[in-house]
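Colleague: coords below, sequence missing:
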């Protein structure tokens, strides 16, 4: 269900900020505005923030600190650990503008280490920090149907959950600080293996002379069914790879996964191989293709 069709409840209205208006953040912030929240946005490219205001209302700020002033909740969705530290801890970072008791909610896919670092820094300054990476891709953000996996303390989570449901179908606390990021790593491990398996299956079927659109319809009703098969199988058959989550981003995420595995001793042989397969896709010019482009290695 899109936020546009959700009923507005004025008792839930909050003053919020949203930092980072990329392919995920732009529509996520839009859902917050449509749900009745007072939204101030910040984006490194100011023109993007002005375009958002023209579309949704609210206000644009010149810095993360300015966006955070007076906000009950500050949401962010940026690129990586370094970007996150910059918008939180920098000279004009959000923590310099947040009021006591405010909550910072990080939707960036980042390391568990930086989540714990910023959680501790927030508590030391009288704020709260929730790591809250999302799954569902650009389509999930646009349709208000993301899955949000959160790490942190229960009281701030309880406060942000009804607000985050503006752009989500599920918002769940999975553990202490950093647990949200670890859960997102589990998600990416699953996806990497599934997409590689689906790629091999489709390539095999094509070599065997099968009508793979028909075969996917048949096996999609049985034990082989998956979100990847339902949403990417037929476009993989057709050689279409422009559906959002890019290979470059997946390699960034898998790098986080493999770094964490080296720390905790987990063995990820398939994930490590698929990461290198994505490196092959990058080398053949597919950096911005979506993750289903793994199949191109098999053509």
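Modeller: Yep, that arrived. Predicted model, so just to flag it, every value in this text is computed and none were measured.
Colleague: only C-alpha atoms for contact and neighbour calcs from this point on.
Modeller: OK.
Colleague: look at residue 101 and give its secondary structure.
Modeller: The assignment at residue 101 comes out as coil when based on DSSP: H, G, I helix; E, B strand; the rest coil.
Colleague: dump the residue contacts of it.
Modeller: Contact partners of residue 101, counting by CA atoms under 8 Å, 6 or more residues apart in numbering, are 72, 126, 127, 128.
Colleague: redo that, cut-off 7 Å
Modeller: 126, 127, 128 (CA atoms under 7 Å, 6 or more residues apart in numbering).
Colleague: number of residues surrounding the second one?
Modeller: Right, residue 127. Residue 127 has 19 neighbours, counted by other CA atoms under 10 Å.
Colleague: presented hereafter is structure B, for comparison with structure A:
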């Protein structure tokens, strides 16, 4: 795995002051929402748990998992986060390069009320799609089959 990627803030954050942090753990401690988008479930757990992101996040913060993985891994991540007082939104993203450039990705989400907290962030570059009590991985599978 490579090091952290720092992206410029979206339009919803332009009024927010940027603050530099020495480590990703410090950044996680200062953030109400931390998003990961890794290709392997094991990498997501490694970064979130053993990489100290979850331990660094404040109580009630939200970890968003944009990676594509298995439902069991999403449940495991939610259990790990709960042990640290954080919430998880299981939120795979669907689209392609052209869709991403047009800011029209489909962001599926599952994670109870935490989804409501991150929806305004998702709306800056995607079309959030939530089904009550449906984990995002299951929603992604349904989206792939229906072509939504």
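Modeller: Arrived safely, thanks for sending. As the structure is a prediction and not an experimental result, all values here were calculated from the model.
Colleague: who are the contact partners of residue 70 of structure 1?
Modeller: Residues near residue 70 of structure 1 by CA under 7 Å, 6+ apart: 98, 99.
Colleague: what's the match for it in structure 2?
Modeller: Using TM-score structural alignment as the criterion, residue 70 of structure 1 maps onto residue 30 of structure 2.
Colleague: how about the strands in the stretch 51-200 of structure 1?
Modeller: Per DSSP state E, counting those that start in this stretch, the stretch 51-200 of structure 1 carries strands over the ranges 59-60, 73-76, 103-106, 128-131, 134-135, 146-151, 168-175.
Colleague: export the ones you listed as TSV, with columns for distance to residue 248 of structure 1 and mean neighbour count.
Modeller: Listed next are the strands of the stretch 51-200 of structure 1 as TSV, based on distance: least, CA to CA, whole Å; neighbours: other CA atoms under 10 Å:
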stretch	distance to residue 248 of structure 1	mean neighbour count
strand 59-60	29	20
strand 73-76	20	27
strand 103-106	20	27
strand 128-131	22	29
strand 134-135	16	23
strand 146-151	21	26
strand 168-175	24	19
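Colleague: which one of those lies closest to residue 190 of structure 1?
Modeller: Nearest of the strands of the stretch 51-200 of structure 1 to residue 190 of structure 1, taken as CA to CA: strand 134-135 at 12.0 Å.
Colleague: what range does the closest one cover in structure 2?
Modeller: Strand 134-135 of structure 1 maps onto residues 93-94 of structure 2, going by TM-score structural alignment.
Colleague: in the longest helix along structure 2, what's buried?
Modeller: Longest among the helix segments of structure 2 by residue count, using DSSP state H, is helix 71-83. For helix 71-83 of structure 2, the neighbour count (16 or more other CA atoms under 10 Å) marks 73, 74, 77, 78, 80, 81 as buried.
Colleague: and if you look at stretch 97-117 of structure 2?
Modeller: In stretch 97-117 of structure 2, counting by 16+ other CA under 10 Å, buried: 104, 105, 106, 107, 108, 109, 110, 111, 112, 114, 115.
Colleague: who's in contact with that stretch?
Modeller: 62, 87-95, 125-131, 133-136, 139-140.
Colleague: and for the most centrally placed residue in structure 2, nearest residue in space, chain neighbours not counted?
Modeller: The residue lying closest to the centre of structure 2 (CA atoms, centre = their mean) is residue 64, at 2.0 Å. Among residues not flanking residue 64 of structure 2 along the chain, residue 35 sits closest, at 4.4 Å (CA to CA, 6 or more residues apart in numbering).
Colleague: is it true that that neighbour touches residue 61?
Modeller: No. When contacts are counted by CA atoms under 7 Å, residue 35 of structure 2 is not listed as touching residue 61 (11.0 Å).
Colleague: re the thing from before, what residue in structure 1 is paired with the residue nearest to the centre of structure 2?
Modeller: Per TM-score structural alignment, residue 64 of structure 2 is aligned with residue 105.
Colleague: and residue 53 of structure 2, what's its match in structure 1?
Modeller: By TM-score structural alignment, residue 53 of structure 2 lines up with residue 94 in structure 1.
Colleague: for its match, what are its contacts?
Modeller: By CA under 7 Å, 6+ apart, the contact set of residue 94 of structure 1 is 64, 65, 68, 87, 88.
Colleague: let's see 10 Å
Modeller: By CA atoms under 10 Å, 6 or more residues apart in numbering, residue 94 of structure 1 lies in contact with 17, 19, 63-69, 74-76, 85-88, 104.
Colleague: now do residue 94 of structure 2
Modeller: Per CA under 10 Å, 6+ apart, neighbours of residue 94 of structure 2: 66, 68, 100, 104-108, 126-127, 140, 143-144, 147-148.
Colleague: got it, and residue 127 of structure 2?
Modeller: If you count contacts by CA under 10 Å, 6+ apart, then residue 127 of structure 2 has 93, 94, 103, 104, 105, 106, 107, 108, 119 around it.
Colleague: now do 7 Å
Modeller: By CA under 7 Å, 6+ apart, the neighbours of residue 127 of structure 2 are 104, 105, 106, 107.
Colleague: is it possible to get TSV of these that adds distance to residue 10 of structure 2?
Modeller: Converted to TSV, the contacts of residue 127 of structure 2 look like this (distance: CA to CA, whole Å):
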residue	distance to residue 10 of structure 2
104	14
105	15
106	17
107	16
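Colleague: residues touching stretch 138-148 of structure 2, excluding its own?
Modeller: Applying CA under 7 Å, 6+ apart, the external contacts of stretch 138-148 of structure 2 come out as 71, 92, 108.
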